[in-house]
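A.B. asks: predicted structure and sequence below. I'll ask about it afterward.
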Amino acid sequence: MTVSLESQSTGLGERPKEKIRLKGVEETLFCTLLPKARDAERPNPVLGDPYASRLIESCDVDLTRSTFQAVDNDRAIRWVVNRSMTFDRWCRDFLQKHKSEPVTVLYLGCGLDCRVHRVKPGPDVRWIDLDRPMVVDLRQRLIPQAPEGDYYLRILDITATGWMHDIPADRPTLIMAEGLFMYLTPELVESIIRELVEYFQQGEIFLDTVSNLYVKYTDHVEPLKASGAKWKWGTDDAREVQKFHPRLRLLEHVRSADYMGKKAFGQSQVPLFGNNVSGVLKMVLASLSSSNSAFGQNARFEFARPESDSSAETS
């Protein structure tokens, strides 16, 4: 393993730019990376991710495309960085709670997010970042050095049955799915979560959701249009995920309204339909629906072994 991002004196931005060949859902990783980069460039950043700007500068990608322009604004930046900050906080809390024992962290659809570098897990943490082949290849080229410790970057298709069965289930496990499940069908989301709970038996799951309104009108969501990606799963109450498995219990539920504000006519919402006149009018109409305020929920669940299994281990 070579040099970490922090110790590269020239910075990633001075390296030859990488050609980007991502399409569809994979391309949307820049819709979260760009707002983090914009936040980091500000005098008083919220997330303050020191890696995002360097990664953006290292990519030969047209940021003037509608896909990226739709998230290059104050409201989109606020949404993305506060979501990531919430996940970072929960992750640190999980690691602190289990500081006296080894744990596993599983980051599904990690993209180019550098949470493992921001959180800096300790030596008893097995951290596994997972994504599709082209994303993993890009990540390896842009981030040439993995963090110190028990770290793995894996190519895995989470839509395949039994995809996690070669990952050890010998520790409490944190599973993070940020900006992922909304691209899968409702049936697949429930199936994956049920399988995770059954296989790992003890740990926590972090996820975020879009609301039913934006699934219904996904073809009008500006950051998705050019890439062809679709939002397929949403909920107006993320707490309903508890119904997927009897062992799931909600620990914390944060709505984007908690950090976006509550201005009238959608003025505190991410301008998902664009900033032109048509997009603004669509956003005003969307604000009349109760489903609109349910956009951008972050939920933290815990799950544990059945009591019969726990008692058998201690007897």
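C.D. replies: Received it, and whenever you're ready, just let me know what you need. Numbering: from 1, shown residues only.
A.B. asks: when you work out contacts or count neighbours from here on, use the C-alpha atoms and nothing else.
C.D. replies: OK.
A.B. asks: residues in contact with the helix ranked longest in the chain?
C.D. replies: Determined from DSSP state H, the single longest helix within the chain is helix 74-97. Contacts to helix 74-97, defined as CA atoms under 8 Å, 6 or more residues apart in numbering, come from residues 32, 35-36, 38-39, 46-47, 70-71, 103, 115, 118-119, 121, 174, 178, 206, 256, 259-260, 268-271, 296, 298, 300.
A.B. asks: could you pull out the helices in this protein for me?
C.D. replies: Using DSSP H, helices in the chain cover 30-40, 52-57, 66-69, 74-97, 115-119, 133-142, 186-200, 212-216, 222-225, 257-260, 277-286, 307-314.
A.B. asks: residue nearest the middle of this protein, spatially speaking?
C.D. replies: Closest to where the C-alpha atoms of the chain average out (CA atoms, centre = their mean) is Glu178, at 1.9 Å.
A.B. asks: please tell me how far it sits from Ala146.
C.D. replies: Glu178 sits 20 Å away from Ala146, taking CA to CA, to the nearest Å as the criterion.
A.B. asks: repeat for His220
C.D. replies: Where Ala146 is concerned, His220 sits at a distance of 38 Å (CA to CA).
A.B. asks: just Tyr259 next, same as before
C.D. replies: Taking CA to CA, one finds Tyr259 at 32 Å from Ala146.
A.B. asks: please apply the same query to Tyr217.
C.D. replies: 39 Å.
A.B. asks: for Asp137, same thing?
C.D. replies: Asp137 is 13 Å from Ala146, by CA to CA.
A.B. asks: could you do Ser310 as well?
C.D. replies: 35 Å.
A.B. asks: the structure to be compared is supplied as follows:
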Amino acid sequence: MAAERVHLTEEKATLLATLYGRALDARSPHPILGDTLAAQVVERIDHDFARTGITRRSAASVAYRARFLDGWAAEFLTAHPDAVVLHLGCGLDTRVHRLDPPPGVDWYDVDYPEVVDLRRRLFPERPGYTTIGSSVTDLAWLDQVPADGRQVLVIAEGLFYYLDATLGRELVRRIVDRFAGGELVFDALGRLGLRLQVLNKPVRQAHAKMHWAIDGPQDLLSIHPRLRCTTMLSALDMTDPGLPVGFRVATRLMKAVPGMAKAAAFYRLEF
């Protein structure tokens, strides 16, 4: 099978970095996520992944972020085995294959048309799984998803900070308006976190630009009166023995810096 040549720029190019991070983790002696499909997909892409800026050390944080959000998603699907899932800005994430949702779940992966075309060439099909090729902020794509009273799970990993804040807020508002109820699970960066991205090599390598800063639940709950924040967890409060020792030491040191707790966080919202 011929290797796939990939030409992506700016924020779209960051999906290659996260894919490579999950692949490096899968190849490690003690994987955190164990995403073997990601490792297989990397082998099928004609690209110099060393240029993404991901190293074995940074791959651990990529894998840990994915595993953490997988945990929240799995909890929701256990409670709602007939849910609708909207995986926004899915990139080349293997989440639907990792979680292997129940047969009653309808799962939608949404990303730019060129990204979805690449997914269709690289990933196997599965029942109950649909891809939608669209910018997530071009809200016409929502018409392709039935609003039939079922609970909806919205997953947005590594996405919101790349969106224009006004368009991102409208996306969330329209989703809450359209569906009977559900959850949003995602990671976000505060204003300090956005400024610190000058130190993020994969972001610099891709020449990606970030726009939407979220400094706490108050920045989200104003979007819609039905939204409730059930969990906000600073990335600095997350510990795992599988993370490299140097990473855990750096986290403890950063917690002592004023404002750093809001720099990056995970959110779980209900509506």
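C.D. replies: Thanks, I have it. Treat the numbers as computed from the prediction; the structure is a model and nothing was measured.
A.B. asks: re earlier: comparing Tyr217 and Ala146 of structure 1, which residue is more hemmed in?
C.D. replies: Ala146 (18 against 13; other CA atoms under 10 Å).
A.B. asks: quick one: map the more buried one onto structure 2.
C.D. replies: Mapped onto structure 2 by TM-score structural alignment, Ala146 of structure 1 lines up with Glu125.
A.B. asks: now Ser278 of structure 1
C.D. replies: Checking with TM-score structural alignment, Ser278 of structure 1 has no match.
A.B. asks: what do you get for Leu29 of structure 1?
C.D. replies: In structure 2, the residue paired with Leu29 of structure 1 according to TM-score structural alignment is Leu15.
A.B. asks: show me what contacts its match?
C.D. replies: 91-92.
A.B. asks: and it, how far is that from Leu8 of structure 2?
C.D. replies: From Leu15 of structure 2 to Leu8 of structure 2 the distance is 9 Å (CA to CA).
A.B. asks: any idea how far Val221 of structure 1 is from the closest residue to Phe30 of structure 1 other than its chain neighbours?
C.D. replies: Closest residue to Phe30 of structure 1 apart from its sequence neighbours, by CA to CA, 6 or more residues apart in numbering: Phe68 at 7.3 Å. Distance from Phe68 of structure 1 to Val221 of structure 1, counting by CA to CA: 12 Å.
A.B. asks: the two - which one has more neighbours?
C.D. replies: Legend: neighbour count by other CA under 10 Å for Phe68 of structure 1 and Val221, higher for Phe68 (24 against 21).
A.B. asks: what sits against Leu16 of structure 2?
C.D. replies: So Leu16 of structure 2 contacts 49, 52, 92 (CA under 8 Å, 6+ apart).
A.B. asks: looking at the residues you listed, which is nearest Gly190 of structure 2?
C.D. replies: Thr52 (23.7 Å; CA to CA).
A.B. asks: my read is that the closest one contacts Ala17, right?
C.D. replies: Yes - applying CA atoms under 8 Å as the test, Thr52 of structure 2 and Ala17 come out as touching, 5.2 Å apart.
A.B. asks: got any residues that touch both of the two?
C.D. replies: With CA under 8 Å, 6+ apart as the test, Thr52 of structure 2 and Ala17 both reach Pro202.
A.B. asks: residue in structure 2 paired with Pro168 of structure 1?
C.D. replies: By TM-score structural alignment, Pro168 of structure 1 lines up with Pro146.
A.B. asks: aligned to Ser135 of structure 2, what sits in structure 1?
C.D. replies: Per TM-score structural alignment, Ser135 of structure 2 is aligned with Asp157.
A.B. asks: hmm, that match is touching Val136, no?
C.D. replies: No - if you go by CA under 8 Å, Asp157 of structure 1 and Val136 don't touch, sitting 11.8 Å apart.
A.B. asks: compare neighbour counts for those two and give me the winner.
C.D. replies: Set side by side, Asp157 of structure 1 and Val136 show more neighbours around Val136, with 21 against 16, by other CA under 10 Å.
A.B. asks: now the more buried one: closest residue in space, sequence neighbours ignored.
C.D. replies: Ile155 (6.6 Å).
A.B. asks: number of residues surrounding that neighbour?
C.D. replies: Neighbours of Ile155 of structure 1 (other CA under 10 Å): 16.
A.B. asks: my guess is it contacts Asp137, does it?
C.D. replies: No - contact criterion CA under 8 Å: Ile155 of structure 1 and Asp137 do not qualify, at 9.1 Å.
A.B. asks: and stretch 144-151 of structure 2, what's buried?
C.D. replies: 145, 150-151 (16 or more other CA atoms under 10 Å).
A.B. asks: now render these as JSON lines, adding distance to Leu227 of structure 2.
C.D. replies: Putting the buried residues of stretch 144-151 of structure 2 into JSON lines (distance: CA to CA, whole Å) gives the following:
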{"residue": "Val145", "distance to Leu227 of structure 2": "21"}
{"residue": "Arg150", "distance to Leu227 of structure 2": "17"}
{"residue": "Gln151", "distance to Leu227 of structure 2": "14"}
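A.B. asks: separation between the equivalent of Tyr51 of structure 1 over in structure 2 and Ala73 of structure 2?
C.D. replies: Superposed on structure 2 with TM-score structural alignment, Tyr51 of structure 1 falls opposite Leu37. Separation of Leu37 of structure 2 from Ala73 of structure 2 (CA to CA) stands at 19 Å.
A.B. asks: do Val85 of structure 2 as well
C.D. replies: Val85 of structure 2 is 9 Å from Ala73 of structure 2, by CA to CA.
A.B. asks: over to Gly182 of structure 2?
C.D. replies: 11 Å.
A.B. asks: do Ala2 of structure 2 as well
C.D. replies: When Ala2 of structure 2 is compared with Ala73 of structure 2 (using CA to CA), they lie 34 Å apart.
A.B. asks: and those two? which has more neighbours close in?
C.D. replies: Ala73 (21 against 7).
A.B. asks: returning to that earlier point: need the overlap of contacts for Val85 and Ala73 of structure 2.
C.D. replies: By the contact definition CA under 8 Å, 6+ apart, Val85 of structure 2 and Ala73 are jointly contacted by 153, 155.
A.B. asks: show me what contacts the residue mapped onto Val203 of structure 2 from structure 1?
C.D. replies: Matched to structure 1 by TM-score structural alignment, Val203 of structure 2 sits across from Leu224. Taking CA under 8 Å, 6+ apart, we find Leu224 of structure 1 in contact with 28, 67, 218, 230.
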